[in-house]
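**Q** My questions concern the predicted model and sequence given below.
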Amino acid sequence: MTEQLRMPRVTVFSMGGTIASTDDDAATAGGVAPRLSATELVQAIPQLRQTAELEAAAFRQVSSGDLTLRDLNELAAEISKRFEDGVDGAVITQGTDTIEETSFALDLLVRGPQPVVVTGAMRNPTLAGPDGSANLLAAVQVAAAPQASGLGTTVVLNDQIHAARFVRKTHTSSPGTFRSMTVGPLGWVVEGRPRIALRPSPLEFEALPRPDDDHFPAVALLTCTLGDDLRLIGELERLGYAGVVIEGFGGGHVPGHAVPTLTEVAARVPVVLASRTGAGEVLRETYGFPGSERDLLSRGLIPAGFLDGPKARVLLSLLLAGGADLAAVRTAVRRFLDSAFAFRQKQW
């Protein structure tokens, strides 16, 4: 007698957002707000029962802009606990506004080969053509697939599979808003089957202990704009910030007049240099004028590599929360970049 194959176990964690939003409460004054639970989301999609043995967990019920790194740290601990209990994959539903940051935080915090998939919706259930059910079904199909093992945390929307370390939200309302500008998607879902075209190397990042829930130092994110005198840089330490991410122009440039202040701050707290463009890498050795990337890196700023400002802020925040000092941050960021930007082509 042939032994019956076990269906993969997948836990769906709901955290609110558009995918869980309805307008059945007069308090919303005609708008929608997150109210549907994880159980309600799962029960609305009969095809899920043919994909995995599902567990539904209502973790938060908020708009994604109200989530914090403390929430993500707690969620990562709960996901890890489920994996230890034999769960094969995890799916998180949430608002799309911060998916690029929350997914990256989970990529850094959750260890092990089991898939972690973050999804959401751009069209809420009260509209014609809501995309939440299709996105949740595709996310579970990815989380339940053996070929998704070892991908780290991914973002699945619009039938595309993106690595959390690269994905960005690029449009306010389009269902195709999520894109990985630097490398493209890892793969896609077709007829319920995930197709993985590229496999990023696993993050080798032992330097990131799980933070204490009560200790998340503040990290500022500043974007260079035309004519800004960047006076805030000199005030950040007084305001209690333990680190700074600067989104510079182009390949990583700032106005020359800001260089002396940045130099002083970078000698005391980590200052990470990213680009405001949202794609490509911070340059290291091309330009030599005051405020150029060569100038800034020689003065102690830490290059963010391919990370944009929001993701660089997540990385720096978690490093500081884990107790890293300035030297440890510099080493950890370099090690992260060395391990994160490597791919192996997948042969189907």
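**A** In hand now; what should we look at?
**Q** CA only for contacts and neighbour counts going forward, please
**A** Noted.
**Q** Give me the longest strand you can find in the protein.
**A** Selection of the longest strand in the chain by residue count, based on DSSP state E, yields strand 53-62.
**Q** buried residues in it?
**A** For strand 53-62, burial by neighbour count (16 or more other Cα atoms under 10 Å) applies to Glu53, Leu54, Ala56, Ala58, Phe59, Arg60, Gln61, Val62.
**Q** how much space is there between the third one and Ala134?
**A** Noted for Ala56: a distance of 17 Å to Ala134, by Cα to Cα, to the nearest Å.
**Q** elements contacting the host helix or strand of Val155?
**A** Val155 belongs to strand 153-157 when assigned by DSSP states H and E. Where contact means 3 or more Cα pairs under 8 Å, 6 or more residues apart in numbering; DSSP states H and E, strand 153-157 is packed against helix 99-109, strand 116-119, helix 132-143, strand 160-163.
**Q** Now with 6 Å, please.
**A** The helices and strands touching strand 153-157, judged by 3 or more Cα pairs under 6 Å, 6 or more residues apart in numbering; DSSP states H and E, are strand 116-119, strand 160-163.
**Q** Tell me which residues are up against the last one.
**A** If you take Cα atoms under 6 Å, 6 or more residues apart in numbering as the criterion, strand 160-163 is touched by Thr154, Val155, Pro185, Leu186, Gly187, Trp188.
**Q** Quick check: what element follows it along the chain?
**A** Counting by DSSP H and E, the next helix or strand C-terminal to strand 160-163 is strand 168-169.
**Q** could you say what helices and strands that next one packs with?
**A** Where contact means 3+ Cα pairs under 6 Å, 6+ apart, strand 168-169 is packed against strand 178-179.
**Q** 8 Å instead, please
**A** Against strand 168-169 (3+ Cα pairs under 8 Å, 6+ apart) you get helix 99-109, strand 178-179.
**Q** before we move on, the earlier item: got a list of contacts for the longest strand of the chain?
**A** Residues outside strand 53-62 that contact it (Cα atoms under 8 Å, 6 or more residues apart in numbering): 7-17, 34-35, 37-39, 42, 48, 75.
**Q** Pasting the second one now:
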Amino acid sequence: MSVALFTLGGTIAMAGDRRLDGAALTAAVPGLAELGQPVEIQDIEAVPSANLTAAKMLEVVDAASKAVAAGATGVVVTQGTDTLEETSFLVDQVWPHSQPFVLTGAMRNPTLAGPDGPANLLAACRVACSPAARDLGALVVFKEEIHAARWVRKTHSTSTATFASPNVGPIGHVVEDQVRILARPTRLDGVQGSAEPADLDANRVALYTLTMDDDGLLLKGLADTHQGLVVAGFGAGHVPAALTPVLGELAAAMPVVLTSRTGGGSILRNTYRAAGSEIDLLQRGLIDGGFLDPYKARVLLRLLLATDDDISAAFAQYQ
């Protein structure tokens, strides 16, 4: 029995002009030796998280699955925080095991006073080997809070308390070295098909965020270059009335998912009827993104297009 640790670089591994590997990371964690299970390290690739790709994360998932098959009780991935909310959600869609898949990182690198990486890594390893964390899919552990991948967001550019789940809060905590799960969300159906890198590359999904006085010029010609679109609308899912015909035409040519740019709450379905409202847009064929934020909706739509899964059924789980 062991914890499988995969390292992908990021702030947690930045030590001046050099990158710390997994051995150096774990050596800096007081208490890890008393975990009760050995940590087996696989250094994958030391890159900023802005350079991570869906294909790379699927490779990590495959390697993690092999580790679980070999007897690992759980998985921990360290990476940069910039795309952590997206990578964790992608993992959650394809992780088929009951063993925890935990992602963590740091906001303060090891050369600074009070680096948060060692504490985050220790807490993540505790969660990964805890029976209480099984059957919860992918989790993000930061500042001893446990967040479900489907809700977690990076909410601050520099704070060590950056990760939060605006709609529900953390589902658990690590307290006095004990993993305490306070809420067990129902695990949703993930993507059923197998996404190949070539299929991901062939399915481009655009994200369009509405702004005041938006002329929609960037939407023109989108159907010629992309296979899907996520719209981050105002408030509960609204756009300027002048853009509704354009979005309706796009929805006839490709899947177009309607989300809210606010980062919290769901879009509405039956409240507003004016041109550009949620009723108008859904009647024009846009797909209800429910409680998914635009970034996670884009991850999901791209996976669904690459696997030919039922797009409407997949998004209905988040409504």
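**A** Arrived safely, thanks for sending. As the structure is a prediction and not an experimental result, all values here were calculated from the model.
**Q** tm score of chain vs chain?
**A** In this superposition the chains share a TM-score of 0.96, using TM-score structural alignment, normalised by the length of structure 2; 316 aligned residues with a Cα RMSD of 1.2 Å.
**Q** Spell out, range by range, the helices that occur in structure 2.
**A** With helices called from DSSP state H, structure 2 shows them at 22-27, 54-69, 84-94, 117-128, 197-202, 222-225, 244-253, 278-283, 294-307, 311-316.
**Q** Tell me which residues of the shortest one come out buried.
**A** Yep, that's helix 222-225 of structure 2 we're talking about. Of all the residues in helix 222-225 of structure 2, those buried under the rule 16+ other Cα under 10 Å are Leu222, Ala223.
**Q** contact partners of that helix?
**A** For helix 222-225 of structure 2, contacts defined as Cα under 8 Å, 6+ apart pick out Arg204, Leu250, Ala253, Met254.
**Q** For Ala27 of structure 2, the count of nearby residues, please.
**A** 12 (other Cα atoms under 10 Å).
**Q** aligned partner of it in structure 1?
**A** If you follow Ala27 of structure 2 across to structure 1 using TM-score structural alignment, you land on Gln43.
**Q** Now tell me what touches stretch 167-182 of structure 2 from outside.
**A** Here stretch 167-182 of structure 2 makes contact (Cα under 8 Å, 6+ apart) with 123, 126-127, 130, 132-133, 144-148, 151, 164, 183-184, 264-265.
**Q** at 10 Å instead, please
**A** Here stretch 167-182 of structure 2 makes contact (Cα atoms under 10 Å, 6 or more residues apart in numbering) with 31, 35, 122-124, 126-133, 136, 139-148, 151-152, 163-165, 183-185, 263-266, 291.
**Q** ditto for stretch 221-229 of structure 1
**A** Contacts for stretch 221-229 of structure 1 (Cα under 10 Å, 6+ apart): 230, 232-233, 243-249, 252-258, 271-272, 274-276, 309-310, 312-313.
**Q** burial measure for Arg193 of structure 1, as a count.
**A** Other residues near Arg193 of structure 1 number 12, with proximity taken as other Cα under 10 Å.
**Q** same thing with the one 3 residues further on?
**A** The local packing of Ile196 of structure 1 (other Cα under 10 Å) involves 21 other residues.
**Q** counterpart of Pro194 of structure 1 in structure 2?
**A** Using TM-score structural alignment, the partner of Pro194 of structure 1 in structure 2 is Val179.
**Q** re the thing from before, quick one: which of the contacts of helix 222-225 of structure 2 is the most crowded by neighbours?
**A** Leu250 leads these on contacts (other Cα under 10 Å) with 23 neighbours.
**Q** That one maps to what in structure 1?
**A** So, by TM-score structural alignment, Leu250 of structure 2 is matched to Val265.
**Q** Hmm, its match is touching Leu232, no?
**A** No. Look at Val265 of structure 1 against Leu232 with Cα atoms under 10 Å: they stay out of range, at 11.4 Å.
**Q** excluding its backbone neighbours, what's nearest Trp95 of structure 2?
**A** Leaving aside its sequence neighbours, Trp95 of structure 2 sits nearest to Gly137 (Cα to Cα, 6 or more residues apart in numbering; 6.6 Å).
**Q** Likewise for Ser174 of structure 1?
**A** For Ser174 of structure 1, the spatially nearest residue (Cα to Cα, 6+ apart) is Met122, at 6.8 Å.
**Q** do the same with Glu74 of structure 1
**A** Asp213 is the one closest to Glu74 of structure 1 (Cα to Cα, 6+ apart), at 7.6 Å.
**Q** What number of residues are in the vicinity of the counterpart of the one you found in structure 2?
**A** Asp213 of structure 1 maps onto Pro197 in structure 2, with residues paired by TM-score structural alignment. When neighbours are counted by other Cα under 10 Å, Pro197 of structure 2 registers 15.
**Q** wait, what's in contact with Pro197 of structure 2?
**A** So Pro197 of structure 2 contacts Thr53, Ala54, Ala55, Lys56, Leu58, Glu59, Ala306 (Cα under 10 Å, 6+ apart).
**Q** Mind filtering the residues you listed down to those shared with structure 1?
**A** Among the contacts of Pro197 of structure 2, the ones still in contact in structure 1 (both residues aligned by TM-score structural alignment, their matches' Cα atoms under 10 Å) are Ala54, Ala55, Lys56, Leu58, Glu59, Ala306.
**Q** which among those end up buried?
**A** Looks like the kept ones among the contacts of Pro197 of structure 2 have Ala54, Ala55, Lys56, Leu58, Ala306 buried, using 16+ other Cα under 10 Å.
**Q** what's the most distant pair in these?
**A** For these, with distances taken as Cα to Cα, the pair at the greatest spread is Lys56 and Ala306 (15.2 Å).
**Q** how about Gly280 of structure 1, what's its partner in structure 2?
**A** Aligned partner of Gly280 of structure 1 by TM-score structural alignment: Gly265.
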